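1. I need the structure of the sequence given here:
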Amino acid sequence: MKLKIITVLLTISIIFSGCISQSAKNTGIKEETTDLKQEVTVPVGDRELFLDPLLGTSTSWHTRPLIFDTLLVSDREGIHPALASSVERTEDGKTWILHLLEGVKFHDGTPFDAYTASYSLNKSFGDSASRYGLTVESIEVIDNYTLNVTLGKPFGPFLDEVAAAWIVCPNCYDSDGEFKEAIGTGAFILENYSREEITLRANPDYWGGAPKIQKVIVKAIPDASTQVIAFEAGELDVIGADISGIGLSDVKRLGEDPRFEIYTRPDAQIDIIGFNVESEYFSDKKIREAVNYGIDRQELVDSVLEGYGIPAVGPIGYDDSIPWTNTEIEGYAYDPETAAELLKEAGWEDQDGDGIVEKDGKPFEINLIDANTRPYYRAMTEVIQAQLSKIGIKVNIRVLESGAYQTALKEKDFDMATIPNYGKRETDPYPYLFMFFCSKGTYPIMNNETFDGLYFRSLSTVDPEQREALYDQMQEVIMDECVCAFLMHPVKVGTAKKEFKNFELRHGFDGFIPFKKAYFSEE
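-> Coordinates of the predicted model:
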């Protein structure tokens, strides 16, 4: 039987935005006329720097967009061409054909072609297969610039997995598969490397157009206040471009300095407090709803984020600017009176006048665990502690080391817990939904057969409109179960020297914008 081949259209809303030629060519914009040195020094909030793009830690997230490219690029507008110029698939969604750019070379002169792309995809897809059910039966080289990927079963977010697969030169790894050198096709070439500092130089032959910035220096500076001091002293050109961001207490002061420009970007990341629905307190849905009504999200944004945030509504986004958001969801307004009524209905009242509600003589006293994964989380949990005390709930905050925190999440050793942003990105949020809301996830706070069924149906559905309908239903189930409190979406904040132009921030987990179009100018 002949399978129908469907061309994946270059459209904004469904798959691709824009178009790209079949052959790579330099489309760089003419350099600005300026005497300023085109070198940028930027810090990251890590103690050590690593270069392996396949290393799943933040220490490699920051640098990989500078050195390496992907076949596709995924953002809130959709999925766009990069080293792959076009995509086709069979009607059943099991076979995908990737057409690649011609004439691209890795930094060491090795040609980029279907063989090197196949090598990279094979290295990247293994982890996804184990986590989300992506089954790759074969990656076949049709010709030098065409790949045929056959899946064991349809996988709806397949192109998102392709967009997450960094294309590496086989010479990056030794015969034992150990990473030895960073060689990509990206806009910048590795010049010097240490665990504390990386120096990159511009790739004059970059397929997407030579960058204007000629040198990038990346420094490991884990302390945010040290970054700010170095920035004000002129030793750094940009701060806040990495996942760590900068202390919000410094933002207003830096914004008042005429030497600097503040940059902000609404983000898909979300701060969450999860409930242990197996605990004696939160097994009752009325209690979970009461806590949601007892939290003032706008106060959290104003007092904790200095206004640089957006109150959360539901599991994914606050409006349709965040893809896959169910905009019909209304969320929880701050309503302490309703919270008190729900507590009373559940049998909790303040019977001795001490401000804490009791039931059968036992006070409502719970633990909230946190791993201090973000600089503002301590302040956030303290504000929540104060807000819930107003409705008669006493909250004890336990700050744990990362390992102990993850163990506590898995073993349900908590009443409430801050939930990290693992897998929460601007594009398809299936990793995040799996990790926390699917019963088979890594840190599941929910066990709901209806949700699980919808989730796994969405994975095997390739039609975007059908997948969106399934995602809407999943969000409704999460809200109905009320297994957590969605708090706020922090706005990404950074600052740069006034003369640093065309700088923009990326989504929190995507590392640096590759500075492909940035430059220094006095104009």
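2. rest of the way, CA atoms for contacts and neighbours
-> Noted.
3. what about the residue of the chain most remote from its centre, distance to P336?
-> Most distant from the centre of the chain: D352, at 46.7 Å, with distances by CA atoms, centre = their mean. From D352 over to P336 the distance is 20 Å, taken as CA to CA, to the nearest Å.
4. one more: S118?
-> Distance, S118 to P336, by CA to CA: 57 Å.
5. what about the helices in this structure?
-> Counting by DSSP state H, residue ranges of the helices within the chain are 58-61, 64-67, 114-132, 158-163, 224-232, 248-255, 285-293, 297-304, 336-345, 377-389, 402-411, 430-437, 449-459, 464-481.
6. show me what the fifth one is packed against.
-> Using 3 or more CA pairs under 8 Å, 6 or more residues apart in numbering; DSSP states H and E, the elements in contact with helix 224-232 are strand 238-239.
7. and the strand it packs on, what does it pack onto?
-> strand 39-44, helix 224-232, strand 492-497.
8. what's it in contact with?
-> With CA atoms under 8 Å, 6 or more residues apart in numbering as the test, strand 238-239 has contacts from 40-43, 227-228, 231, 245-246, 494-497.
9. which of these are buried?
-> 40-43, 227-228, 231, 245-246, 494-497 (16 or more other CA atoms under 10 Å).
10. which ones are touching M446?
-> By CA under 8 Å, 6+ apart, the neighbours of M446 are 277, 436-439, 481, 483.
11. returning to what we had before: and of the helices and strands packed on strand 238-239, who's closest to F282?
-> Nearest to F282 among the helices and strands packed on strand 238-239 is strand 492-497; the distance by CA to CA comes to 32.5 Å.
12. surely C172 touches Y119?
-> No: between C172 and Y119 there is no contact under CA atoms under 8 Å: 11.4 Å.
13. contact partners for the residue nearest to T381 when sequence neighbours are not counted?
-> Excluding the flanking residues, the one nearest T381 by CA to CA, 6 or more residues apart in numbering is I397, at 7.3 Å. With contact set as CA under 8 Å, 6+ apart, I397 has these partners: 367-370, 381-382, 385.
14. filter those residues to the buried ones?
-> With neighbours counted by 16+ other CA under 10 Å, those contain buried members at 368-370, 381, 385.
15. which of the residues you listed lies closest to I189?
-> Of all the buried ones among the contacts of I397, I189 sits closest to D370, with 39.1 Å by CA to CA.
16. which residues touch the closest one?
-> For D370, the contacting residues are 377, 397-400, 405, 417-418, by CA under 8 Å, 6+ apart.
17. distance check, K285 against G347.
-> With the distance defined as CA to CA, K285 ends up 13 Å from G347.
18. of those two, give the one with the bigger neighbour count.
-> Neighbours per residue (other CA atoms under 10 Å) separate K285 from G347, with K285 holding more: 16 against 13.
19. here is the second sequence; please produce its structure so I can put it next to the first one:
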Amino acid sequence: MKRLLIVIVALWGLVTVAGCRVELTNLENTPVVMVTPTPTGTLSAERILRIGLVAEPPDLLPYHSTPTDERLSGAITELIFPSPLLPVNFTLQTTGVLTDLPSLANGDVVTTTVTVFRDALGQITDTPTEQTDEVTQVSVTFHWNAELRWSDGTPVTAADSVFAYELAQSADLGQAAASRLAMIARYEQVDEHTTRAVLNPDVTDPAYLTSFWIPLPRHLLSDVDPKQIWQSDFARRPVGYGPYMIRSFDGGSLELVRNPYYTGPKAPFDTILFVFRNDPAQLIELVNSGSLDLVFIEQPTPELLTSLLQSDNRGFQVSTSPNPIWEHLDFNLDVPLLQDIRVRRAIAYAINRPLLVEQLLGGKSNVLESWILPGQLGYPPLDQITRYPYNPDEARRLLDEAKLVDTDGDGWREYEGLPLLLSLVTSANSPLRQAVAERIANDLAQVGIQVEVTSLPVNELYSVDGPLYRRTFQLALFGWIAGPHPRGWELWSCAGVPGEANNWTGNNFAGWCFFEANEAINTATTVLDPEVQKAAYLRQQQLFTQELPVLPLFQRIDVLVARDGLSGWRLDPIAPFTWNISEWQLR
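-> Okay, the predicted model is just below:
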């Protein structure tokens, strides 16, 4: 089966209401923003929702350069360009943009058998050769809601979706768009409100359901240079088809008002005002004072989280949820010492992961026993995989068995006649990751292993020439962002090991190549039957947790702080926090 190797880059106001206006005053030289509702025949108070965010997105396009960028702006873009299929608790659901979810059962997903040519290396080629093969080709039909309107009143059509596809062929619309392009042979308009994605022959990627292209307004962008799309005025003030449209987007604040042409579920707010401040503590104070209604924070510092969870001030509500970013410790299996499974298991037993979650995440996340997250397809029954509870005595026993002992009584074990010292590389400027690295070093010291932590700038750590892709590390602490489907071929297949042969593009940084596990991940990511996928994922995880090339640690958390009187919001592990805004109420 043909595979798509996708490089995933890991990771990352004072408002007062007076009559019919909102003012932002006295915050770091932020200019005053006035919101004046349009007069109507009936005098009524404007319903305004005020939200605080830590980071201001550079643009509001529905396409995102990286998964990190998507998390930064997703809560806003979901209000302007609702996702055609939205993952909620890792399950795709319709939002009204598409009329239904494509499936084999309803005939919108079709498989056919086609004849292809293969070259001398067995790869599919357009050039006729003597070697032919019969393979599966998948096509997916998408039915767009005929009632969709751009916020300027123009109907949204299938042509707008095809226009986005054509734009992506000329401009870089981000990692997800590049992956989709690599998967698709062609994307075509069937009729005014129907498109079809035809995947490349022999591509049965689990992401086939997301082979659609979020519409972009052809009538507004057809004359824009595709390579300038990110720098265009449209990128900051796009015209969308969702429940809200942009009134203003100035430094420090964004104001959304209702899209008068939106026919979907009506949110209870006339205006949504976003305020951006890089100090989350300041934003929380604004909620506590009543100047903001809600603040969303991705992974607060341990100190701030402790303060929030222990606060006796019930002027606001605090809600937490694990998010899709999961932290892990990778072992470089090219390092002779770490090729000994007893050493890897000893390290796993020595790290007090429950205490990490308790102290750094307020007990609000999950200790991960495998790489598929709770809620994802393929999440394993925990009694069917190998687990590593905190047990320093077992860690010491395994190290002794591996003949790594302390011969001179200085508290440190020796390896090849020298004190056992492992280097751990991680990203700089991440308070959480620095705290985790420090605790890992302390835990391993308790069993006689010294750890030297090196923190690198993100662009250096994840560079193609950096220690991960070149596999020059010993231990590496970083995170992946999970998607709706676990996928995993890029992370765990033999072909995913970065090297000269694949131009250093794989994500299997541990270098784990285990034949049966490789076959299992190949099956899980190439069959269409979910039950077959689950069985293959279970077998792969049984081998993964047995061999332990990577130690999963925990999921990061999101925190939502809302003032009393705001209700209906529901944090989700993967959906943007505004995903169900039509259900919110403010009193």
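20. coming back round to it: against L461 of the second structure, how distant is the aligned partner of the residue nearest to T381 of the first structure in the second structure?
-> Using TM-score structural alignment, the partner of I397 of the first structure in the second structure is V453. Distance of V453 of the second structure to L461 of the second structure, given as CA to CA: 13 Å.
21. before we move on, what about R149 of the second structure?
-> Going from R149 of the second structure to L461 of the second structure by CA to CA gives 44 Å.
22. kindly report the same for V343 of the second structure.
-> From V343 of the second structure to L461 of the second structure the distance is 25 Å (CA to CA).
23. same check, this time on E255 of the second structure
-> Taken as CA to CA, the span from E255 of the second structure to L461 of the second structure is 37 Å.
24. same check on Y241 of the second structure?
-> As judged by CA to CA, Y241 of the second structure and L461 of the second structure stand 39 Å apart.
25. out of the two, which sits in the more crowded spot?
-> Just comparing Y241 of the second structure and L461: by other CA under 10 Å the higher neighbour count belongs to Y241, 28 against 20.
26. residue in the first structure matching that one?
-> Mapped onto the first structure by TM-score structural alignment, Y241 of the second structure lines up with T185.
27. just give the nearest non-adjacent residue to its match, would you?
-> Spatially, and ignoring its direct neighbours in sequence, T185 of the first structure is nearest to F106 (4.5 Å; CA to CA, 6+ apart).
28. okay, now the one you found: neighbour count?
-> Neighbour count of F106 of the first structure, defined by other CA under 10 Å: 23.
29. and it, what pairs with it in the second structure?
-> Mapped onto the second structure by TM-score structural alignment, F106 of the first structure lines up with W150.
30. give the contact list for that match.
-> With CA under 8 Å, 6+ apart, W150 of the second structure has these contacts: 156, 217, 239-242, 261.
31. again, 10 Å this time
-> 80-81, 156-157, 215-217, 239-242, 245, 259-262 (CA atoms under 10 Å, 6 or more residues apart in numbering).
32. cool, and Y432 of the first structure?
-> When contacts are counted by CA under 10 Å, 6+ apart, Y432 of the first structure touches 315-316, 420-425, 438, 441-442.
33. can you give me the strands in the stretch 101-250 of the second structure?
-> 109-118, 124-125, 132-143, 184-191, 194-199, 244-250 (DSSP state E, counting those that start in this stretch).
34. which residues does F234 of the second structure contact?
-> Counted by CA under 10 Å, 6+ apart, F234 of the second structure has contacts 59-61, 220-221, 224.
35. make a PyMOL selection of whichever of those residues turn out to be buried.
-> Filtering those down to the buried ones (16+ other CA under 10 Å) takes a single PyMOL command:
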select buried, resi 59+60+61+221
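36. quick one: map V251 of the first structure onto the second structure.
-> Matched to the second structure by TM-score structural alignment, V251 of the first structure sits across from L308.
37. map T426 of the second structure across to the first structure for me.
-> Using TM-score structural alignment as the criterion, T426 of the second structure maps onto D370 of the first structure.
38. hmm, back to that, any chance of the helices and strands packed on strand 238-239 of the first structure in TSV, plus distance to G156 of the first structure?
-> Shown next, in TSV, are these (distance: least, CA to CA, whole Å):
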stretch	distance to G156 of the first structure
strand 39-44	34
helix 224-232	40
strand 492-497	29
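39. quick one: closest of the ones you listed to L147 of the first structure.
-> strand 39-44 (36.1 Å).
40. residues in the second structure matched by the closest one, start to end?
-> Under TM-score structural alignment, strand 39-44 of the first structure corresponds to residues 48-53 of the second structure.
41. now K534 of the second structure: how far from S370 of the second structure?
-> 14 Å.
42. correction: G565 of the second structure
-> Distance from G565 of the second structure to S370 of the second structure, by CA to CA: 39 Å.
43. same check, this time on P419 of the second structure
-> Separation of P419 of the second structure from S370 of the second structure (CA to CA) stands at 31 Å.
44. swap in I341 of the second structure?
-> Taking CA to CA, one finds I341 of the second structure at 17 Å from S370 of the second structure.
45. now, of the contacts of W150 of the second structure, which are buried?
-> Members of the contacts of W150 of the second structure that pass the buried threshold by neighbour count (16+ other CA under 10 Å) are listed as 80-81, 156-157, 215-217, 239-242, 245, 259, 261-262.
46. tell me which two in the residues you listed are the farthest apart.
-> T157 and M245 (18.6 Å).
47. inside strands: which ones of the contacts of D370 of the first structure?
-> 397-399, 417-418 (DSSP state E).
48. which one of these is nearest to P431 of the first structure?
-> T418 (17.8 Å).
49. ok, now which ones touch the nearest residue to V239 of the second structure once chain neighbours are set aside?
-> The shortest distance from V239 of the second structure to any non-neighbouring residue, by CA to CA, 6+ apart, is to S151 (6.0 Å). Applying CA under 10 Å, 6+ apart, one finds that S151 of the second structure lies in contact with 80, 238-246, 258-262.
50. ok, those residues vs T195 of the second structure, which is closest?
-> Y241 (17.6 Å).
51. my guess is the closest one contacts A146, does it?
-> No: using CA atoms under 10 Å, Y241 of the second structure is not in contact with A146, being 11.9 Å away.
52. spell out which residues are contacts of both of the two.
-> 97, 155-156.
53. re the thing from before, now for the contacts of D370 of the first structure, which pair is the farthest apart?
-> Within these, Y377 and Y405 form the most distant pair, 13.9 Å apart (CA to CA).
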